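[1] Need a 3D model of the following:
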Amino acid sequence: MGKSALLFCDNITEGNIDFLSRMPPPIIKKILSFVNAEGISNLACCCKKISEICSQDNTWGDVYRRDSKESLNK
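    Alright, predicted model coming up:
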């Protein structure tokens, strides 16, 4: 197992594991559906995986449709 496994176990017991970035993309997208635009921008800075999901056009389209009264096609 080695030192990396021990470090991983230590991090779990101390609550230092980032569970959000370990979730599958559909779950992250569902979580993002409850977050405002500023929050999504902030989350995009936390790690590469979440940044890629936050940067997708359909993520921002969903935010626009949820928060705006205007049509995307105007």
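[2] From now on I want contacts and neighbour counts done on CA atoms only, so please keep to that.
    OK.
[3] residue boundaries of the helices in this structure?
    3-13, 25-32, 37-43, 48-54, 57-67 (DSSP state H).
[4] Proceed likewise with the subsequent sequence, for comparison:
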Amino acid sequence: MRGDSEILRLIDNRYIDPSKSQSSPGDISNFPIASTEPGKRLFDFKALKIGVSLIEFEFYSTVENHGNVSTLYAGVSVE
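    All right, here's what the predicted structure looks like:
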């Protein structure tokens, strides 16, 4: 495992609301991080484009809310 910020550069990050058309992703700020609401978080990393088989997210902090902005801290490893 290694951490590599360039290979893990996020290309796309979308939230799909199951109550809406699957072809129209919702605003990512509405993603239910700490709830049981259904939904999908879609990631597209540069690493996946070049054949990396596993990306692990290790959440190490709770969500911090700052007004309308929520931040979830995570560590990322690539195999």
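[5] where does the TM-score land?
    Overlay of the two chains. TM-score (TM-score structural alignment, normalised by the length of the first structure): 0.26; 36 aligned residues with a Cα RMSD of 3.7 Å.
[6] okay, the helices of the first structure in TSV with mean neighbour count next?
    Rendered in TSV, the data for these read as follows (neighbours: other Cα atoms under 10 Å):
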stretch	mean neighbour count
helix 3-13	11
helix 25-32	14
helix 37-43	14
helix 48-54	17
helix 57-67	13
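[7] so residue 13 of the second structure touches residue 40, yeah?
    No. In this structure, residue 13 of the second structure is not within contact of residue 40 by Cα atoms under 8 Å, at 10.5 Å.
[8] Not counting sequence-adjacent ones, nearest residue to residue 10 of the second structure?
    Spatial nearest neighbour of residue 10 of the second structure, chain neighbours left out: residue 45 (4.8 Å); criterion: Cα to Cα, 6 or more residues apart in numbering.
[9] and that neighbour, how many neighbours?
    By other Cα atoms under 10 Å, the residues close to residue 45 of the second structure number 18.
[10] so how far is residue 66 of the second structure from it?
    Distance check for residue 45 of the second structure against residue 66 of the second structure: by Cα to Cα, to the nearest Å, it reads 27 Å.
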